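> Let's see this in three dimensions:
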Amino acid sequence: MRLRNKPWAKPLIEANPQWVVTNPSEYRGKWQERFEKAQPLYIEVGMGKGRFIVEMAKKYPHYNFIGLEMQTVATGIALKKQLVEQLPNLQLVCANGAGLTEFFATDEVAGIYLNFSDPWPKNRQEKRRLTYKSFLAAYKEIMVADGQLEFKTDNRGLFEYSLASLNNFGMTFEKVWLDLHADEEAVVDNVMTEYEEKFSSKGQPIYKLAARF
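A predicted model of the protein is given here:
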């Protein structure tokens, strides 16, 4: 969902280059330089307003995290959270996620999160879905051999499509949840996004999968 323009967002991003990267291709293969110390690197493609990636960085200080978002306003909102937290293991990137292999080197990423991605429901929009085979190929290229892909959505159609797409790509499913919040064990470690809290509070099932190449 595209957010309303906020005049403060772009100047805020430009004033905080220590937290936000707008030229990610320059750090390809060198992302660890952006962090306090070298640690396994996890990225969220389409971080939205940043709740998930900020909370993950707080919960797992022994990992480094990057939140990738193409919308300037959403990045600005996420940046506000980071300015409060000042997390040394978190960086934000304002750029189009379609260029992942230009931004990250082979085997540079330990894991990828896809949360509540745009479903692009029309058949002609299939190639834009973040679980389409071309995106999966990019994830495979930048992730380490045992890296894990996690995907969450409230959209059953997109989830079913994603299950088929990953299966056809030859991926191995670690676990599949058809109602994540009904699994008491899963909920204990679950970090919610803004959308997830909104939809689950209405009783809508949240679908999740964890898979490896």
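> Going by C-alpha atoms from here, please, whenever you check contacts or count neighbours.
Will do.
> so where's the longest strand in this protein?
Ordering each strand of the chain by length in residues (DSSP state E) puts strand 143-153 first.
> packing partners for it?
Using 3 or more C-alpha pairs under 8 Å, 6 or more residues apart in numbering; DSSP states H and E, the elements in contact with strand 143-153 are strand 109-115, strand 207-212.
> what's the most buried one of those strands?
Per residue and on average, the most neighbours among those fall to strand 109-115, with a mean of 22 (mean count of other C-alpha atoms under 10 Å).
> Another sequence for comparison is provided below:
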Amino acid sequence: MRLRHKPWAEDYINENRHIVPEQPERWQGRWSERFEQRAPLHVEIGTGKGRFVNELAASNPEINVIGIELMESVLVTGVQRAADAPKKNLQLLQADVKDIGDFFAPGEIDRLYINFTDPWPKKRHAKRRLTHEGFLNRYVEVMNRGAEIHMKTDNQGLFEYSLSSLTSFGFYLRDVSLDLHRSGWQGNIMTEYEEKFFEKGMPIYRLEAALHQ
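Next up is the predicted model:
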């Protein structure tokens, strides 16, 4: 899919630095101060246009929520959503997930969401998958013991790979679904991609993976 350039995105983000901190590494280990409340911290990596994190924060004021997205022209839509409906418990970062250790202190994250990430189907690109061992090593450095990863995807190959990768790394799996929207699972928040796939009748794969305490 071709990314549409939005020349106004940089200015808009700069006008909303209360939502997108300019130097997020300054808040490493201190995010509760940025949010003005001490609460469990939930982070979505590859947050895209921000529908998921905005709805997550709105429906769960008792947690703090951060969405990480690298592409400025994509992130700006999430910023617009947050500015139009302000939430004290939501922040957005323009950052690369590979640098996650620069923005969070050890043990600071209670839950990570990986939603509809690029499957990188070719074997030679496996290291780019966000559930590859290389990324899992980065995640566990900033996750609490007992913290969770929640993942959704429409790609069966990526899902099967992730099941294997997570269990091999030492996570234990629960609430694994091969067709989320026919499973009766409650509390689901859709992403933009998920809605498109659901409308086409495609199955959505979902899992929860937790670290042993």
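> Just give the TM-score of the two.
Superposed pair, TM-score by TM-score structural alignment, normalised by the length of the first structure: 0.96. Supporting alignment: 211 aligned residues with a C-alpha RMSD of 1.0 Å.
> if we can go back for a sec, average offset of the helix or strand following the longest strand of the first structure relative to the second structure?
Downstream of strand 143-153 of the first structure, the first helix or strand assigned by DSSP states H and E is helix 156-168. Helix 156-168 of the first structure, aligned to the second structure and superposed, deviates on average by 0.6 Å (mean C-alpha distance after the TM-score superposition for the first structure).
> Average offset of the helix or strand following helix 156-168 of the first structure relative to the second structure?
Later in the chain than helix 156-168 of the first structure, the nearest helix or strand by DSSP H and E is strand 172-177. Its aligned residues in the second structure lie a mean 0.9 Å from strand 172-177 of the first structure after superposition (mean C-alpha distance after the TM-score superposition for the first structure).
> tilt between strand 172-177 of the first structure and strand 143-153?
If you take axes from the mean of the first three to the mean of the last three C-alpha atoms, to 10 degrees, strand 172-177 of the first structure sits at 20 degrees to strand 143-153.
> what helix or strand does the residue positioned nearest the centre of the second structure sit in?
In the second structure, the centroid-proximal residue (C-alpha atoms, centre = their mean) is residue 44; its distance is 1.6 Å. Per DSSP H and E: residue 44 of the second structure is located in strand 41-45.
> what's that strand in contact with?
Here strand 41-45 of the second structure makes contact (C-alpha atoms under 8 Å, 6 or more residues apart in numbering) with 53, 63-69, 97, 108-115.
> how about the helices in the second structure?
9-14, 31-35, 51-59, 72-84, 100-103, 133-142, 156-169, 192-199 (DSSP state H).
> And the fourth one, what does it pack against?
Spelled out, it's helix 72-84 of the second structure. Helix 72-84 of the second structure sits against helix 9-14, helix 51-59, strand 90-94, with contacts defined as 3+ C-alpha pairs under 8 Å, 6+ apart.
> Just send those back as CSV, with distance to residue 28 of the second structure and mean neighbour count too.
As requested, these are exported to CSV (distance: least, C-alpha to C-alpha, whole Å; neighbours: other C-alpha atoms under 10 Å):
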stretch, distance to residue 28 of the second structure, mean neighbour count
helix 9-14, 21, 15
helix 51-59, 20, 20
strand 90-94, 12, 25
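> follow-up on the earlier one: any idea how far residue 7 of the second structure is from the residue nearest to the centre of the second structure?
According to C-alpha to C-alpha, to the nearest Å, residue 44 of the second structure stands 25 Å off from residue 7 of the second structure.
> Residue 186 of the second structure now?
39 Å.
> which one is residue 181 of the first structure nearest to, not counting chain neighbours?
Distance criterion C-alpha to C-alpha, 6 or more residues apart in numbering; nearest residue to residue 181 of the first structure, sequence neighbours excluded, is residue 187 at 5.9 Å.
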